[in-house]
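S.K.: Below are the sequence and a predicted model for it; my questions follow.
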Amino acid sequence: MKLIAQIKLLPTPEQAQALRKTLEVANAACNYISEQAWESQTFKQFPIHKLTYYAVKEMFGLTAQVVVRCISKVADAYKLDRKVKRTFKPHGAIAFDDRILTCKLDRMELSLWTVEGRQKMSFACGKRQLELLKGQHGESDLCLVKGKFYLMVVCEVETPKPIDVEGVLGVDLGLVQIAATSDGGGFSGAAIEDNRRKFGHRRSNLQKKQTKSATRKLKKISGVQSRFQKTTNHRISKILVQIAYDTHRAIALEELGGIREAPVKGRKQRARHANWSFYQLRQYIVYKAERVGVPVIFVDPRNTSRTCPECGCVDKANRKSQSVFLCTACNFSGNADRVAAVNIAVRAEVNLPMVSNLRVQGQSPLL
């Protein structure tokens, strides 16, 4: 499997200027390539290469491999759709490959191409990133984030064999309960909602002031809310995968694709629903589970919170409120989120994957 290692570059002021100029020239080249592609309605990589390669190389003074990476960036941008001409910000990320980037882990040093020539500079990263870098494979993106340069390095990590599962841990994703399990456990979304309201209110007040100090404050708090949610999702996904690993179970999740298209009533509910980062949590669960060999199964979410796990009665009236489930047929009652998680687990058990009989022993690599 592939993971991304984020490392921080430590350039000198002169090297930082060279990196900044490299981003600007490369993205200017991308804008030129995009304009030519749009005018000729040529959107695939090889036809764009044939159309623009020599002109870009001569006009912008880029090396052959950087031009190839710029063409690839434009072609990738048009893969989503071809209805709008793509433009690129001056300091947008650009990709480097092994021909224009080399990394020396023993010296914590790397060498990469810039418009000012090849530059050698130090970098900083944590132990986990350093371990990942041993499997460096493919492209690395150079990013400028709040005045700091980072490299997002693609790394290949060995995927273990799936463990021998003996059941399924159902997980219901939601807003009030970010994740509820079929075991009866749950993770409240109150902290995320409070954080969203606090920073939403703060941003609104600062935007109304329209002063320089307010603008500086807005920049300072930029990303704080999203980083809090990201950390929370990492923590929850780690706990869920650890539970499944320790109990030798697969993880069952709902397939929530298209849920954003459903109409939501009320301005406050729309804001809360738009802030729901269920897909990010799902991604974290999937990749953490894959790293320790825990299978992840996706099931149809329809009526999971309206189906009685005891008698199988499906009725909208079974869901009395957000948190209360009461079956109209057999009077079974319980927490609605847990009932949904149990139903998810039951549906997934029908589709348990065929895995090795060799059970993985020892402590999980997540810890």
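M.R.: Structure's in. What do you need?

S.K.: only C-alpha atoms for contact and neighbour calcs from this point on.
M.R.: Fine.

S.K.: just checking, what packs against the strand or helix carrying S226?
M.R.: In the assignment (DSSP states H and E), S226 maps to helix 224-246. Counting contacts by 3 or more Cα pairs under 8 Å, 6 or more residues apart in numbering; DSSP states H and E, helix 224-246 packs against helix 190-209, strand 250-254, helix 278-292.

S.K.: which SS class is C30?
M.R.: Three-state call for C30 (DSSP: H, G, I helix; E, B strand; the rest coil): helix.

S.K.: So for it, what's the nearest residue that isn't a sequence neighbour?
M.R.: Excluding the flanking residues, the one nearest C30 by Cα to Cα, 6 or more residues apart in numbering is C70, at 5.6 Å.

S.K.: how close does that neighbour sit to R86?
M.R.: Computed with Cα to Cα, to the nearest Å, the distance linking C70 and R86 is 13 Å.

S.K.: this is the comparison structure:
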Amino acid sequence: MKIVTQVKLMPEAGQAAALRSTLRTVNEAACWVSVVAFERGVPREYELRKHTYGELKARGLGAQAAQHVIKKTCDAYTALKANLRAGSLGKPGSKRRVRVAAKPIVFRPEAAQPYDDRCLSWQYDAGTVSIWTTAGRLRNVRFACSPDALKMLREHRKGESDLIERDGVFYLIAVLDIPEPEAYEPAGFVGVDLGIVNIATTSTGYRAAGRGLNRHRKRQLALRKKLQAKGTKSAKRLLKKRSRKEARHTANVNHSISKTIVTTAERTGHGIALEDLTGIRGRVRLRKDQRTSLHSWSFQQLGQYIEYKAKRAGVPLVYVDPAYTSRQCSECGHIDRKNRVDQATFACRACGFLSHADDNASHNLARKGETVWTAGRESRVPATP
């Protein structure tokens, strides 16, 4: 199982200048490689290397850095093709899709640059790294991280690390290859209903209210509008300072919720049943004043956090079809649109069962999770002699 951990670099003034210059140089070179790839119809990596490797070396890049620049460009075009194929950039013929596909990919000056073990080495005891730059090899560049992160790096770091610059601060994003425990046989499933009013509701009775997070988002949105309307230099500085604050807060909330859900499932010997909400933003039609809430809804991030935490703990996890889970009675199975009285209330028209709508949906998801798990298991029936 592969996860990443972030390490903050604390270079001296000269080291910081060399790292900054290196990022600018490699990303400028990546933009040039992108133009060559676009003009030649995005050839495969080996063919693109024949057209660009010599020029990259002439620009002062080392052999490994040049290879990583070429590979980074190819990976960017692969991701673009996947997004076009999935319709993430609009329907065929739409203005956005045509605009994106009609020009080469451009890399930001501070975009991430991959480093392998030939370009980057770690000295865990000393808390330093040795890293390649266009100005030569930098040694004894200090880094800072938590004791747990350092332990994980020492025991499980494997593969490439990405150097990035964010708001003038340098970070290394290291890949960790952690052994994945074998999933146990679950005694049942915890259904997890995801939403905006309630971020997550489980069939065990846990409910993570979204009131605080939604209030935080509205406050940040109002402040951004106010500063953008003001338009002064100090307002722009404050906007830059506050960038990604909402995203960091949301990620922290999702980490806490996912940890609670996975810990509960592990303690009780249950699995986790999650809704498969792929493409929901394209399917749902809302009023204009509701679209901000829908597009700020970080259900995918929460699902990813639950998934990787479940894998690390050996907790079985399945994705289920959420169709009709909010309209179906978890007691008698009757499905009726009128069962959902309002956002919070579920009242079955057949048996009279009354419950919170999210609680009812979570129990339906738990039942679906058991069905999916049973259908996916190998048969335990003895073979016919």
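M.R.: Structure received. Every value quoted in this text rests on a predicted model; they were computed, and no experiment measured them.

S.K.: TM-score of the superposition?
M.R.: Once superposed, the chains reach a TM-score of 0.94 (TM-score structural alignment, normalised by the length of structure 1), with 354 aligned residues with a Cα RMSD of 1.3 Å.

S.K.: can you give me the end-to-end distance of stretch 116-132 of structure 2?
M.R.: 10 Å.

S.K.: Relative to structure 1, which residues correspond to that stretch?
M.R.: Mapping stretch 116-132 of structure 2 onto structure 1 (TM-score structural alignment) gives residues 97-113.

S.K.: buried stuff in the matching stretch?
M.R.: For stretch 97-113 of structure 1, the neighbour count (16 or more other Cα atoms under 10 Å) marks D97, L101, C103, E109, L110, L112, W113 as buried.

S.K.: Repeat that for stretch 267-277 of structure 1.
M.R.: Neighbour-count burial for stretch 267-277 of structure 1 [16+ other Cα under 10 Å]: R272, W276, S277.

S.K.: Reformat the residues you listed as a markdown table; add distance to V355 of structure 1.
M.R.: Putting the buried residues of stretch 267-277 of structure 1 into a markdown table (distance: Cα to Cα, whole Å) gives the following:
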| residue | distance to V355 of structure 1 |
| --- | --- |
| R272 | 39 |
| W276 | 33 |
| S277 | 31 |
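
S.K.: Using the aligned residues only, give the average distance of the strand or helix carrying the residue nearest to C30 of structure 1 to structure 2.
M.R.: Here C70 of structure 1, judged by DSSP H and E, is contained in helix 64-77. Here helix 64-77 of structure 1, set against structure 2 after superposition, deviates by a mean of 0.4 Å using mean Cα distance after the TM-score superposition for structure 1.

S.K.: secondary structure class for the counterpart of D342 of structure 2 in structure 1?
M.R.: Counting by TM-score structural alignment, D342 of structure 2 corresponds to S321 in structure 1. Assigned with three-state DSSP, S321 of structure 1 falls in the coil class.

S.K.: Now do S321 of structure 1: how many residues are near it, please.
M.R.: Residue crowding around S321 of structure 1 was assessed by other Cα atoms under 10 Å; the count is 11.

S.K.: how about the strands in the stretch 51-200 of structure 2?
M.R.: All strands of the stretch 51-200 of structure 2, identified by DSSP state E, counting those that start in this stretch, fall at 113-115, 120-123, 128-133, 136-144, 157-166, 169-177, 189-194, 198-202.

S.K.: Between strand 136-144 and the third one, find me the angle.
M.R.: Between the axes of strand 128-133 of structure 2 and strand 136-144, defined by axes from the mean of the first three to the mean of the last three Cα atoms, to 10 degrees, the angle is 140 degrees.

S.K.: Please compute how far strand 128-133 of structure 2 lies from its chain's middle.
M.R.: Chain-centre distance of strand 128-133 of structure 2: 27 Å, with Cα atoms, centre = their mean, to the nearest Å.
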